[in-house]
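Enquirer: only geometry, no sequence info:
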């Protein structure tokens, strides 16, 4: 507009004068969302920008008349205003400047309707691209106007720190443009770039996606800057960072690395920058970012990203040219010092550190196993060093893990253990699982494993007694045919366990406790007072002594 009729209708007033009149009448009014007061200058800026947007739309209406006319008709129909006389829907639409933002939702609705009614073809992709072109042309004109006229609507410093700055283009919902832009980004990827094989159209769509993402993030960034000193800043910052990563990742996922990198550099999304360098295997680019964003400690962020990806081994290779970053990393993560030792060829110290780390690991058994395996490799690589004691400790720890891994998943789940990421169990815990009543499929070999684990306990006597007692309680020692007692006892788990141990260890005295230990045991409860049990148990010991040629003295008679 150049000039519009004044209130009296007889004098033309320039638009700037009319805006000045409005400014004098308003101090602060609710924003489009209705919950935040906006200073008059911000409201005038919005009105001015909507005038610019209307002019921008009108300037390309002849080129995209079919789409724009349909969008205008949709908007006017929602206002329930029917053109009359010589008026058209366009006349009504352009008069309602304060509602101009509704045209963007209409463009989005047009695209959605075509998506529902058409197959995913190049024609649909071209329609989406045309809609994007219209929207981005308007945004470009608004941005240009904002840059040239921003000082006209700037608040004094003392007021700028009080009021939030949320331009209408950054608002969500029906009063703004943000939600519509986000939706256009989504359909431009799914029904645009992914549905055409024409290189030129595909690249144009990705360019538009890049520009729309830039517009979304730019609006959110300016809003964040205006609330920097408020209580809600941290929450809004987290929301911004989450949306920033989500939007830039769209381009990364489709391997549009240059567009993604431009956005990540502009809005300081270091995670996306590291991912881009990683996926493109571009070490030079990573080194460049380390220098460019040195003030933000980019190198430490990149190192920590590798740690979160469980790729510690790549840290020293990728950052070998940045000794300052590596030194800082070593100070912050002393438990990873073994990696540097390996790179330096000091395998002996690396083996000792890895063994110590493994012995201190109590969370994940797979992590402990990996540390032990690396420690063993480092020990073997250190050919000139005497690491015999360390190797014995490493092998012992690996053996214990091997026993744990032989526990069935069903048994572990019965006790509430995570079978996907199992924790490190103590030797006593593994033994208890092998001999537990819940281990329904237990046999003499399971009990044998429990006995073998005694080698890793400092004081094994009580635990050994517990294992043998559990083996006794697995069978019925009272309901049997006395005339066939010998045949019966040979099917007892207790006897089968003795057979296995004798086969593997030889002398029964080395593994089988004296009979009196059980007959006076509290582990067996009232069973020790049962005469049927006493008879069969003594018979079992006598049979074992005779069968394996090692007499066992007893103080009780049959």
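Expert: Nice, I can see it. This structure is a prediction, so every number in the text was calculated from the model and none was measured.

Enquirer: going forward, measure contacts between C-alpha atoms and count neighbours the same way
Expert: Will do.

Enquirer: my read: residue 44 touches residue 17, true?
Expert: No. Here residue 44 lies out of contact with residue 17, judged by C-alpha atoms under 8 Å, at a distance of 11.9 Å.

Enquirer: what separates the helix or strand where residue 466 lies from the chain centre, distance-wise?
Expert: Assigned by DSSP states H and E, residue 466 belongs to helix 461-473. Centre-to-centre, helix 461-473 and its host chain are 46 Å apart (C-alpha atoms, centre = their mean, to the nearest Å).

Enquirer: Put this next to the previous one:
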């Protein structure tokens, strides 16, 4: 939102009666009307404005969301000024009715301050649609007050930002990150509202200043001072504008514009300064060139320049600039400049600069010091690309298609009426008047369209030249053709002619008549698409209208487009560039551009907008070629001759040169590339001197092609958003990337091979070779960029997509292979990463043995499938180098089995896996996986191998190891918890350790099954003595689980049947096990040290022997 303009209420003297004036058009010009808009003003606002006793400064902000806030002293009034959809205007109600119909407003109290509050330091925003807004307000001293809901005036959070004496100037909403606050000296803070334990809170973060950007402490500069200040300007840094755009949900791009410089920041979890540039320098240079080019040097040094305001339009920053030269005049000149904005690199200057046909008188001052003069009080809002400049008394409308014309001006007549603020709502400018409240500026019928592009004044000058050079006879001929035959092409031509003459009404009428039928647009090869594309081709292929040499060569009945009025070829091309740009502007301004669809071609259908962009690209490429085509350029001259020969063009007019004929036919520019490469190859092949002599013509030829293709690519990159405004579901195959044996694409590839195989190979200097490789990288980048654009436009679900993708990838890999063979690993890595060639990246890592770089690519490109591709790539590499790999892997069994498995040596792979499992001690899950893989290979070998006995023996070993792991897997949960063991990360336990875990005291729920598992684990012990000792210990631990001395000896069988000891025996009998090997005799048990206390107890001895007697009887019964 633009800065509000602040006024003292002592100068307003507004009556309540003036606020109730009811008039539809409060001010008018030939193209615009100022009307009442939205809801009535809140009573509180009317009373504040009407109070003549107040001396406080007042300001208003009108947000794009339809909310307004009015600040007067410490009073803040917030209301919704926009009406529901469809209510575009409203009559201001009478004073009597205001109390009834006044909209709901919210009155808040701002923090205490010794300085004047203003609406620029307030932000009102909604976290959700239709919710009650929140509000953040900052005092000039830095006291921050946050209302989570403006409905609750007394519920707010207040903190104090440490500004170290600086004064706050602007608060800009940047949700969801928060709000940005800038001081008058360009320090920036980020305020982030949060909920902490359900309560609203706000955090404050200062931007960190990069080292070297701090100014003098004595001047109390902010943390964002922009380098050295021009001696032409005041040494004090003055904030002009704080702008921000949402890049994604977590990142902002922030522009901080000061009186001399611009800084571009990226803000997320941290803030980073991307670049800074000197705006004042570019503004001075442009003003001198456009306004004071004929002034003497002394007067230019006195030039005073102010950057007044800025707004973002698409990818440009539009600046409002004012300047005066008091030595020559007391007038202040105004200009609009467009500065390209991109986060990747700083701009190098303005892309367009238009001096307005409007000036104001410099305010008289008692102090004549120029250095202390204040900037003019003028701001602007931007709707589309139309700028609406405003001060407290007037509004100036500057449509971009007529920046050189005198702009419309609307003024307030009443002495006590002022504009306090402005904004944009629903793509229309809105203003706040002290007399009428909220006003909207509407275009009159036939007025300008705000959707047009920001046009450089040179294009508009060319439209005037074209209009002045229109031959009346030719115009009358077009009119007669249209009237007699109703020629559609003549009608479009007439519409364009009227547009150049600025006859907008006639233009619109002709177009409405031409495209009245619903079938005239919206489909492939529609009337609109064909006519527009054909006329675009006529423009770039037109004959020079004023060159008398062409008189005999122009076909009979040809209707000139008058695109070029120059005689020199270079100037003719420049004229065609401007004329074609004007035609594209005509299409956008007259609402044709968005209705374009596609035209059919041999490949299917091509976007009409894309074809028009190709025409513009070829113009730029031709212009680049002509700029390099100097006398003595034998390669270009020979190529042009060959092009004309292949086209079968005869030079029948001896007044015209081959260059005249070639540069006239722009659409066929692609013919030049194969002929040029043919000439270069033949020239190099026929050179008889030293091989190093071949390098220079190859390098020069490459520079020509790079200049041409770069000019085309740069134009496409700058205007890519234009394609997005049209139907873009069609494949976009750039002319640079079109296939074919005589195409631009094949010519570039041929030139690349020549450059590497003849140029680099014969260069006898390292520096020269480096330059040649740089040329090769630039040319490769241009071609791969075009191929990438084509592939991204293709439908992934189409039957031909896989084939197209394979062709593009194969061609890309073949080109990058040139760099790999030349060991230009850094260059090929950059290209391969940019264009996602995983094979080339892996080759670079493999050839350079750079494991760190491989890990970087895995982290960066893992989600894009790089890791999977790398695995497949290395497996394929293993196959190609089988013998070397096998020898190497013998010392690396952890990956040896993969090679053995790939070679179908399944038994060897199983043996390797089994050995790995046997030495695995750290991770149970890993050992089980290794054994499972070994078993899988053995089963496969058993089915296919010739020696089943060997396989069976190996399989038994694996099964035994798996059985041991199964015991570990079945450990009771209570034991794992007692020993703090995680089943997912537990180590491998020995058989002895597992026995102890099954029967330990911590296994409080142990039963006969747990003890039986412990006995089963005896089979995994190889030492006989240890096995016997463990067996006795397990039975003894089983006995100790029950209180034998407390059993009832009168019911012996009932008592012993419930013991763990007896249940183990009973379970073993039930499973058919031989108790002779499992159960020790009573005497051995009684000698077990763990049972020393029980062994002497008569009751225990009695019961133990009773168990054995009962077991013997059971065994006898089963025989």
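Expert: Yep, that arrived. Nothing here was measured: the structure is a model prediction, and the numbers come from that model.

Enquirer: Overlay the chains and give the TM-score.
Expert: The TM-score (TM-score structural alignment, normalised by the length of the first structure) is 0.55; 359 aligned residues with a C-alpha RMSD of 4.6 Å.

Enquirer: quick one: which helix or strand includes residue 4 of the first structure?
Expert: Counting by DSSP H and E, the element that carries residue 4 of the first structure is strand 3-5.

Enquirer: Quick check: next helix or strand after that strand?
Expert: strand 12-14.

Enquirer: same for that next one, what does it pack against?
Expert: With contacts taken as 3 or more C-alpha pairs under 8 Å, 6 or more residues apart in numbering; DSSP states H and E, strand 12-14 of the first structure sits against strand 3-5.

Enquirer: contacting residues around residue 758 of the second structure?
Expert: Shown in contact with residue 758 of the second structure (C-alpha atoms under 8 Å, 6 or more residues apart in numbering): 694-695.

Enquirer: Could you measure from it over to residue 752 of the second structure?
Expert: Residue 758 of the second structure is 10 Å from residue 752 of the second structure, where distance means C-alpha to C-alpha, to the nearest Å.

Enquirer: same thing with residue 780 of the second structure?
Expert: 8 Å.

Enquirer: if I read this right, residue 54 of the first structure contacts residue 100, doesn't it?
Expert: Yes. Residue 54 of the first structure lies in contact with residue 100 (C-alpha under 8 Å); the separation is 7.3 Å.

Enquirer: so what's in contact with the two at the same time?
Expert: Common neighbours of residue 54 of the first structure and residue 100 (C-alpha under 8 Å, 6+ apart) are residue 94.

Enquirer: Can you list the neighbours in contact with the strand or helix carrying residue 713 of the second structure?
Expert: Here residue 713 of the second structure, judged by DSSP H and E, is contained in helix 695-718. Defining contact as C-alpha under 8 Å, 6+ apart, one finds that helix 695-718 of the second structure is touched by 613, 616-618, 620-622, 624-625, 628, 635, 673, 680, 684, 736, 751, 754-755, 758-760, 762-763, 772, 775, 778-779, 782.

Enquirer: how close does it sit to the first structure?
Expert: Using mean C-alpha distance after the TM-score superposition for the first structure, helix 695-718 of the second structure ends up 1.1 Å from its aligned counterpart in the first structure, as a mean over the superposed pairs.

Enquirer: Toward the C-terminus, what is the element adjacent to that helix?
Expert: Following helix 695-718 of the second structure toward the C-terminus (DSSP H and E): helix 720-724.

Enquirer: And the contacts of that following helix?
Expert: With C-alpha under 8 Å, 6+ apart as the criterion, helix 720-724 of the second structure contacts 609-610.

Enquirer: tell me which residues in that helix are buried?
Expert: Neighbour counts over helix 720-724 of the second structure (16 or more other C-alpha atoms under 10 Å) mark 722-723 as buried.

Enquirer: repeat for stretch 214-232 of the first structure
Expert: Buried-residue list, stretch 214-232 of the first structure, by 16+ other C-alpha under 10 Å: 214-221, 223-224, 226-227.

Enquirer: got it, and stretch 854-869 of the second structure?
Expert: Buried, per 16+ other C-alpha under 10 Å, within stretch 854-869 of the second structure: 854, 857-858, 866-867.

Enquirer: can you tell me which of those are in helices?
Expert: 854, 857-858, 866-867 (DSSP state H).

Enquirer: can you list contacts of the strand holding residue 4 of the first structure?
Expert: With C-alpha under 8 Å, 6+ apart as the criterion, strand 3-5 of the first structure contacts 11-15.

Enquirer: Just name the closest of those residues to residue 353 of the first structure, please.
Expert: residue 15 (76.5 Å; C-alpha to C-alpha).

Enquirer: Would you check how far apart that closest one and residue 2 of the first structure are?
Expert: 6 Å.

Enquirer: now swap in residue 392 of the first structure and tell me
Expert: Relative to residue 2 of the first structure, and taking C-alpha to C-alpha, residue 392 of the first structure is found at 91 Å.

Enquirer: Give me the more crowded residue out of those two.
Expert: Set side by side, residue 392 of the first structure and residue 2 show more neighbours around residue 392, with 12 against 8, by other C-alpha atoms under 10 Å.

Enquirer: quick one: the more buried one from residue 48 of the first structure, how far?
Expert: 80 Å.

Enquirer: same question, residue 212 of the first structure
Expert: Distance of residue 212 of the first structure to residue 48 of the first structure, given as C-alpha to C-alpha: 22 Å.

Enquirer: Over to residue 320 of the first structure?
Expert: Taking C-alpha to C-alpha, one finds residue 320 of the first structure at 54 Å from residue 48 of the first structure.

Enquirer: So between these two, which is more surrounded?
Expert: Remark: of residue 320 of the first structure and residue 48, residue 48 carries more neighbours, 22 against 12, as counted by other C-alpha under 10 Å.

Enquirer: residues in contact with the aligned residue in the second structure for that one?
Expert: Alignment note: residue 48 of the first structure maps to residue 616 in the second structure; criterion TM-score structural alignment. Taking C-alpha under 8 Å, 6+ apart as the criterion, residue 616 of the second structure is in contact with 577, 580-581, 712, 715.

Enquirer: Check which helix or strand residue 616 of the second structure maps to.
Expert: Assigned by DSSP H and E, residue 616 of the second structure belongs to helix 608-628.

Enquirer: on average, how far is that helix from the matching bit in the first structure?
Expert: Averaged out, helix 608-628 of the second structure is 1.1 Å away (mean C-alpha distance after the TM-score superposition for the first structure).

Enquirer: Going by length in residues, pull out the top helix of the second structure.
Expert: Criterion DSSP H: the longest helix present in the second structure is helix 766-793.
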